[in-house]
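**Student:** Would you be able to build a 3D model of this:
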Amino acid sequence: MYSPQKFGADSYARIGVESGVLGASPYELVAQLFEGARRAVRMSRLHMLNGNIAEKGRLISHAIVIIGGGLQQGLNLEKGGELAQRLDGLYEYMKRRLLEANLNNDPARLEEVDNLLGTIEDGWKGIKDQVASAASPARVSTSR
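**Tutor:** Modelled structure (predicted):
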């Protein structure tokens, strides 16, 4: 059972997350997915090392949902070409490694997935300006 303080804190945290999502651009939403997946993987590793099996499993499942249901499903395999295809395969690999980490209590596999996500996240951060300029409407000059 949740204490009233815990329930209030959880509700407040949910509102903060929902507000961040509602006000985010598509670029920022993907950045939030990377952040959430990496946080879940890192926290699951801590729970694994501390023997908290239930929480470890919950967080690994959460990371798999973010990777498969957010990052992977967000790929446009038709328009994204070879890069989207490669990312799709890499996301499949990460989901498999997370399952293996959970089954074998292997923190090294969690670290591997976190590193892979970090590399892709760094690339995503590197294209922020390109994404922002492509998403902004063309400006029309009104001066004569």
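
**Student:** can we go C-alpha only for contacts and neighbour counts from here?
**Tutor:** OK.

**Student:** any idea which helix or strand carries residue 114?
**Tutor:** Applying DSSP states H and E as the criterion places residue 114 in helix 107-126.

**Student:** And that helix, what does it pack against?
**Tutor:** Contact here means 3 or more CA pairs under 8 Å, 6 or more residues apart in numbering; DSSP states H and E; on that basis helix 107-126 packs against helix 26-49, helix 81-104.

**Student:** Another for comparison:
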Amino acid sequence: MAGYSGHKAASQYRKLGLSVEIESASPHRLIQLLFEGALERVQQAQGAMQRQDVALAGTSISRAIDVIVGLRQSLDDDAGDLTVQLDSLYQYCEDRLFQATRQQNPEILAEVSRLLTTLKSGWDGIASEVKA
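**Tutor:** Prediction:
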């Protein structure tokens, strides 16, 4: 799988406790679930910021960062440039989430959501190749 280690993904997913679906999920599906978890938490933070619920926004952002850390730790070290590029993009997303927290800026959350959605779309697009 391009850039990710299935074993590492399963380990990270279990550690984050995102769902019971992991027992039967393929390594590819585990990465999809991590993306879904990160996006869900960013969306929760956006809603909380709009309601001016600073505590919930902070908690949701913290959880989104945890999931992104999980994605980073799931990267396959043997995938070369792809791993380096994905790691840099995830680091950027983490940095932006920290900024969103400090500034209480939902526009930054929207940026991170767009980036994660793009990555997830690409990952979803290779699902048929992984099954073959």
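
**Student:** coming back round to it: which elements pack onto the helix or strand just after the helix holding residue 114 of the first structure?
**Tutor:** Using DSSP H and E, the helix or strand that follows helix 107-126 of the first structure towards the C-terminus is helix 128-135. Packing contacts for helix 128-135 of the first structure, counted by 3+ CA pairs under 8 Å, 6+ apart, involve helix 26-49.

**Student:** Going by neighbour count, which residues of the helix it packs on are buried?
**Tutor:** Across helix 26-49 of the first structure, burial judged by 16 or more other CA atoms under 10 Å covers 27, 29-34, 36-45, 47-48.

**Student:** Then stretch 106-118 of the second structure?
**Tutor:** 106, 108-109, 112-113, 115-117.

**Student:** how far does it sit from the chain's center?
**Tutor:** 11 Å (CA atoms, centre = their mean, to the nearest Å).

**Student:** cool, stretch 100-110 of the second structure as well?
**Tutor:** The answer for stretch 100-110 of the second structure is 17 Å, by CA atoms, centre = their mean.

**Student:** residue range for that stretch in the first structure?
**Tutor:** In the comparison with the first structure, stretch 100-110 of the second structure aligns to the range 101-111 (TM-score structural alignment).

**Student:** just checking, residue 56 of the second structure touches residue 48?
**Tutor:** Yes. Taking contacts as CA atoms under 8 Å, residue 56 of the second structure lies within contact range of residue 48: 5.9 Å.

**Student:** Any chance of the buried residues of stretch 106-118 of the second structure in JSON lines with distance to residue 95 of the second structure as columns?
**Tutor:** Listed next are these as JSON lines, based on distance: CA to CA, whole Å:
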{"residue": "106", "distance to residue 95 of the second structure": "14"}
{"residue": "108", "distance to residue 95 of the second structure": "10"}
{"residue": "109", "distance to residue 95 of the second structure": "11"}
{"residue": "112", "distance to residue 95 of the second structure": "10"}
{"residue": "113", "distance to residue 95 of the second structure": "13"}
{"residue": "115", "distance to residue 95 of the second structure": "13"}
{"residue": "116", "distance to residue 95 of the second structure": "14"}
{"residue": "117", "distance to residue 95 of the second structure": "17"}
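
**Student:** Distance check, residue 53 of the second structure against residue 108 of the second structure.
**Tutor:** 17 Å (CA to CA, to the nearest Å).

**Student:** quick one: buried residues of stretch 8-25 of the second structure?
**Tutor:** 8-14, 22.

**Student:** oh sorry, the question was meant for stretch 85-100 of the second structure
**Tutor:** 86-87, 89-91, 93-94, 96-98, 100.
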